[in-house]
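Participant: This is the structure alone, sequence omitted:
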């Protein structure tokens, strides 16, 4: 079970660089080493450099530098990793890793790449991100995204017991139902988050 931090946090940005030997050694056990046909994948390290490069620059896959291989090949490998559960496993590993662990050095790269996986992995992935608290992996500001943890938020909302007995002041009832309405709205998130907001999100 991953360690849950005391409060959610944002990971400081780090400019993209190629993986160092220690970073690559820490990442390698989590990856898919063979193609669907069973052949060893050549230039695996270059593929991950390309994935992290695109994730950190927010560029489309077609802008993968030619030195790292064909953009379609890189994008397909990213999707394979995503369907294989790489990003949830890495997030859980980060939650358990100590401050000196080599994965910590590429935490920002991993979280930025994980943002691209949320459309494939859906709400359960957002739930994992919120529970672990690595907010940089979220694809936008938390208050604009669906909140699968609504039940925990509701548990912290003081319920006016007198409301049940019909003795609560109308103003108190109105305020409570207003809070409940906001929570239900927040649970669904925004139908569309403006691109400018997503790009500005750390």
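Facilitator: Arrived safely. None of these values were measured; they are calculated from a predicted model.
Participant: Please make it C-alpha for all contacts and neighbour counts, starting now.
Facilitator: Fine.
Participant: immediately after the longest helix along the chain, which helix or strand?
Facilitator: Determined from DSSP state H, the single longest helix within the chain is helix 170-188. Downstream of helix 170-188, the next assigned helix or strand under DSSP states H and E is helix 195-200.
Participant: and that following helix, how far from the chain's centre?
Facilitator: Using CA atoms, centre = their mean, to the nearest Å, the mean C-alpha position of helix 195-200 is found 16 Å from that of the whole chain.
Participant: how about the nearest residue to the residue nearest the centre of the chain, chain neighbours excluded?
Facilitator: Nearest to the mean C-alpha position of the chain, by CA atoms, centre = their mean, lies residue 137 at 2.8 Å. Distances taken as CA to CA, 6 or more residues apart in numbering put residue 111 closest to residue 137, at 4.4 Å, once the chain neighbours are dropped.
Participant: any residues touching the host helix or strand of that neighbour, and which ones?
Facilitator: Element membership for residue 111, per DSSP H and E: helix 107-115. Contacts of helix 107-115 from elsewhere in the structure, counted by CA atoms under 8 Å, 6 or more residues apart in numbering, are 11-14, 16, 51-52, 55-56, 87, 90-91, 94, 134, 136-139.
Participant: List the buried residues for the next helix or strand after it?
Facilitator: Stepping forward along the backbone from helix 107-115, the first helix or strand reached (DSSP H and E) is helix 118-121. Going by neighbour count (16 or more other CA atoms under 10 Å), the buried part of helix 118-121 is 118, 121.
Participant: which is the next helix or strand following helix 118-121?
Facilitator: helix 123-132.
Participant: What helices and strands are in contact with that following helix?
Facilitator: Under the contact criterion of 3 or more CA pairs under 8 Å, 6 or more residues apart in numbering; DSSP states H and E, helix 123-132 touches helix 86-96.
Participant: Below is an additional structure, to be compared with the one above:
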């Protein structure tokens, strides 16, 4: 005769708020936004004069190919052409037969110049914080239409540089709801903001269990904590083929 499973012990009032999931928008954060928060993909085209005019002040402010009046910065013969080459390179994709994911820098057509020179410029500007600055700029509701039109290209620049820009790039992309800037589905990447949400709950549970040694949390609470911990920690390995379109 099968053993009857003991019912879960009652959950003390106030230990977990009844609206915990809804109040923090966890379903929206973990499932809805990553699916519907992707920027539509579009084909590469040279920047228009209006797009370049919207980007140039940001480059000048950080000394990326341009220098603002009275400020030091690198000066480049054709910063607009170099930026176009960078956008072209980061938007290149490998075919499914090649394993998917982004294409290497060497796939950049020769008409855009030496691919290693373009790659070095992208890395140098990443270290200066240009791509994260542009990510915030295109997400600004008050940004001009010409700047917002470059959102997909800027997202491609950001997701190419996770190793350089680190966790702050992941956090920023999520907060701006620009999930196309992430190098993999959002649920598979570390989420410090989610950790900040569920850590106080874990502390309350631990303190209550210490004060009441005979009480054990219901099984669904353990499942909730396990799932939140898994989402907050992310996966240890991220394949390039997981990049969004």
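Facilitator: The structure has been received and is ready for your questions. Not measured: the values here are computed from a predicted model.
Participant: From residue 118 of the first structure, how far off is the residue nearest to residue 137 of the first structure?
Facilitator: 11 Å (CA to CA, to the nearest Å).
Participant: for residue 162 of the first structure, same thing?
Facilitator: The gap separating residue 162 of the first structure from residue 118 of the first structure is 42 Å, by CA to CA.
Participant: where exactly do the helices run in the second structure?
Facilitator: Going by DSSP H, the second structure shows helices at 20-23, 26-27, 33-36, 49-61, 79-90, 115-127, 130-139, 145-148, 151-159, 162-165, 167-175, 192-211, 219-233.
Participant: Give me whichever of those helices is most buried.
Facilitator: Burial among the helices of the second structure, expressed as mean neighbours by mean count of other CA atoms under 10 Å, is greatest for helix 151-159, which shows a mean of 25.
Participant: and that helix, which stretch of the first structure?
Facilitator: Alignment of helix 151-159 of the second structure against the first structure: residues 107-115, by TM-score structural alignment.
Participant: That stretch against the second structure, how far on average?
Facilitator: Once the two models are superposed, stretch 107-115 of the first structure sits on average 0.8 Å from its counterpart in the second structure (mean CA distance after the TM-score superposition for the first structure).
Participant: Please identify the residue most distant from the middle of the first structure.
Facilitator: residue 167 (44.9 Å).
Participant: check contacts around the aligned partner of residue 63 of the first structure in the second structure.
Facilitator: Using TM-score structural alignment, the equivalent of residue 63 of the first structure in the second structure is residue 107. Residue 107 of the second structure makes contact with 89, 92, 115 under the criterion CA under 8 Å, 6+ apart.
Participant: quick one: which of these is nearest residue 72 of the second structure?
Facilitator: The shortest separation between residue 72 of the second structure and any of the contacts of residue 107 of the second structure is 26.5 Å, and it belongs to residue 115 (by CA to CA).
Participant: which residues touch that closest one?
Facilitator: Residues touching residue 115 of the second structure, when contacts are defined by CA under 8 Å, 6+ apart, comprise 105, 106, 107, 108.
Participant: Can you select the buried ones among those residues for me in ChimeraX?
Facilitator: In ChimeraX, this line selects whichever of the contacts of residue 115 of the second structure come out buried by 16+ other CA under 10 Å:
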select :105,108
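Participant: would you turn the contacts of residue 115 of the second structure into CSV with distance to residue 145 of the second structure?
Facilitator: Rendered in CSV, the data for these read as follows (distance: CA to CA, whole Å):
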residue, distance to residue 145 of the second structure
105, 29
106, 32
107, 30
108, 28
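Participant: which one of the contacts of residue 115 of the second structure is nearest residue 29 of the second structure?
Facilitator: Of all these, the one sitting nearest residue 29 of the second structure is residue 105; the distance, using CA to CA, is 32.9 Å.
Participant: so how far is residue 67 of the second structure from the closest one?
Facilitator: 27 Å.
Participant: got it, and residue 27 of the second structure?
Facilitator: Residue 27 of the second structure sits 45 Å away from residue 67 of the second structure, taking CA to CA as the criterion.
Participant: before we move on, what about residue 191 of the second structure?
Facilitator: Taking CA to CA as the measure, residue 191 of the second structure falls 36 Å from residue 67 of the second structure.
Participant: now residue 175 of the second structure
Facilitator: Residue 175 of the second structure sits 30 Å away from residue 67 of the second structure, going by CA to CA.
Participant: swap in residue 234 of the second structure?
Facilitator: Computed as CA to CA, the residue 234 of the second structure to residue 67 of the second structure distance reads 39 Å.
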